[in-house]
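>>> Here you go, sequence then predicted model.
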Amino acid sequence: MTRRLDTLLLGVAVGVLTTAGAVAQVQNPPSGIYQPKTQAQQPPLRVEVIDGMRFRDIETRTVYTLYGIDTCGADQSAHLGRQSWPCGVMAVAWLVSATLNTWLACDSVRTDGDVHFVRCASAGHSDLAADMLRDGVAVLRPAAPGDPQIPAYAKAQADARKAYRGLWSSTFQMPADRQQADVDNGEKR
């Protein structure tokens, strides 16, 4: 019995030492060996929605903005014929529905000061921003110089526009134009 226990403990100790050696080799590869410099994957997030394109990690309180899209402001409306509908509220509702009680995996595209622009996925959405564009609750944001272009986003918006989905079935002011008008009038979104 004691001999079996000693053999078992020896096997466990050898396994632990072998694993520790493999980890040390991965962390400090010998010179001349290429190893890609990949970013560490961010842990999954649970979020609370701030507006149609921003949310806050409930653990760290870090605010994230979905990259490449823009949505109506909270008080903005679109018009379908003579009927007004709250396109800003619809964008918030869409994002809440997509993220409520759901883990998000986000990848940082860029950071501007305190603003973290991300692309995010969940079990139900392979790309939240692309799905918002496809459903017509968001529009493409004019790209800043040097920003990466995402062809799938342009295609998703074109598909929504062609099918008259969401905003594309209505008359509305483009969010970027609305924001510029608000800035010119001294207001903030």
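Great, that's in hand.
>>> switch to C-alpha atoms for all contacts and neighbour counts from now on
Noted.
>>> Quick one: the helices in the chain, in order.
Secondary structure of the chain, counting by DSSP state H: helices at 2-27, 87-99, 128-135, 151-162, 175-184.
>>> taking those helices together, which one is wrapped up most tightly?
Ranked by mean neighbour count, the helices of the chain are led by helix 128-135 with a mean of 25 (mean count of other C-alpha atoms under 10 Å).
>>> Kindly calculate the angle that that one makes with helix 151-162.
Note on geometry: by axes from the mean of the first three to the mean of the last three C-alpha atoms, to 10 degrees, helix 128-135 and helix 151-162 are set 20 degrees apart in direction.
>>> this is the comparison structure:
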Amino acid sequence: MKLRLLVALVVCSVALSSALRAETILSGTAAGLDEDSIALQGQRVRLWGIDAPAVEQTCKRGGKPWTCGRDAARALSHLVTGKTVRCLVIVEDKLRRLIVGDCTLGGESLSRWMVRNGWAVMNPRQTDAYAKEQAEAKEANRGIWSSEFEMPWDWRIRQRMKGKQP
């Protein structure tokens, strides 16, 4: 009887502490930093669930090099700069150097927008939430899907192996 009561108390306290844990929200005027990061409240926030070509990465369109990473960064910057963005922090290290957030502008997910417009691919290690948008972007040849490209994570690995840390 005492053991059951103890177990019940432990379960209730864990459930209550999880429910009471406050969500960390960053909100304010944003600026685009690169292909998948924004500046918000003096913090760098990486968009959750996506991977976009690095600014240095090129794709091939019609057999010619195309600065797809730079264009992805421009698209994100154009979308958010000077506008109010709200981010739910998903991952944060102790020193607040790495913040990964699910960010929205006017209620629309920035990650979803990037994938839907072909400027990023869904990061399958984090989510499959954008699979529909990615399939639609690919079918419509939007953004990087209008070109030959290497998946951003593969490109970064190859750059590291060459000794070029992007």
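Now that the structure is in, tell me what you want to look at. Keep in mind that what you see is a predicted model, and the values were worked out from it rather than measured.
>>> So after superposing, what's the score?
These two chains, once laid on top of each other, score a TM-score of 0.80 by TM-score structural alignment, normalised by the length of structure 2; 148 aligned residues with a C-alpha RMSD of 2.0 Å.
>>> quick revisit: how about the helices of structure 1 in TSV, adding distance to T62 of structure 1?
Written out in TSV, the entries for these read as follows (distance: least, C-alpha to C-alpha, whole Å):
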stretch	distance to T62 of structure 1
helix 2-27	29
helix 87-99	16
helix 128-135	18
helix 151-162	25
helix 175-184	23
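>>> So which of these is nearest S169 of structure 1?
Of all the helices of structure 1, helix 151-162 sits nearest to S169 of structure 1, with 7.8 Å by C-alpha to C-alpha.
>>> Just name whatever secondary elements that closest one is in contact with.
If you count contacts as 3 or more C-alpha pairs under 8 Å, 6 or more residues apart in numbering; DSSP states H and E, helix 151-162 of structure 1 packs onto helix 128-135, strand 139-140.
>>> what does the shortest one correspond to over in structure 2?
What it means is strand 139-140 of structure 1. With the alignment judged by TM-score structural alignment, the segment of structure 2 matched to strand 139-140 of structure 1 spans residues 121-122.
>>> With stretch 70-82 of structure 1 instead?
Mapped onto structure 2 with TM-score structural alignment as the criterion, stretch 70-82 of structure 1 occupies residues 51-63.
>>> buried sites along the matching stretch?
Buried residues in stretch 51-63 of structure 2, defined by neighbour count with 16 or more other C-alpha atoms under 10 Å: 51-55, 57-61.
>>> picking up where we left off before, look up the average distance of the match of strand 139-140 of structure 1 to its aligned counterpart in structure 1.
Between stretch 121-122 of structure 2 and the aligned residues of structure 1, the post-superposition mean distance stands at 1.2 Å (mean C-alpha distance after the TM-score superposition for structure 1).
>>> roughly how far out does that stretch sit from the chain middle?
Put simply, stretch 121-122 of structure 2 sits 9 Å off its chain's centre (C-alpha atoms, centre = their mean, to the nearest Å).
>>> again, but for stretch 61-74 of structure 1
How far stretch 61-74 of structure 1 lies from its chain's middle: 9 Å, per C-alpha atoms, centre = their mean.
>>> what sits against the residue nearest the centre of structure 1?
When structure 1 is reduced to its mean C-alpha position, the closest residue under C-alpha atoms, centre = their mean turns out to be C120, at 2.7 Å. Neighbour list for C120 of structure 1: 66, 104-107, 126-129 [criterion: C-alpha atoms under 8 Å, 6 or more residues apart in numbering].
>>> one more time with 10 Å, if that's ok
44-45, 64-67, 104-108, 126-130 (C-alpha atoms under 10 Å, 6 or more residues apart in numbering).
>>> Distance to I50 of structure 1 for the helices and strands packed on helix 151-162 of structure 1 - can I get that in TSV?
What follows is those, written out as TSV (distance: least, C-alpha to C-alpha, whole Å):
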stretch	distance to I50 of structure 1
helix 128-135	15
strand 139-140	18
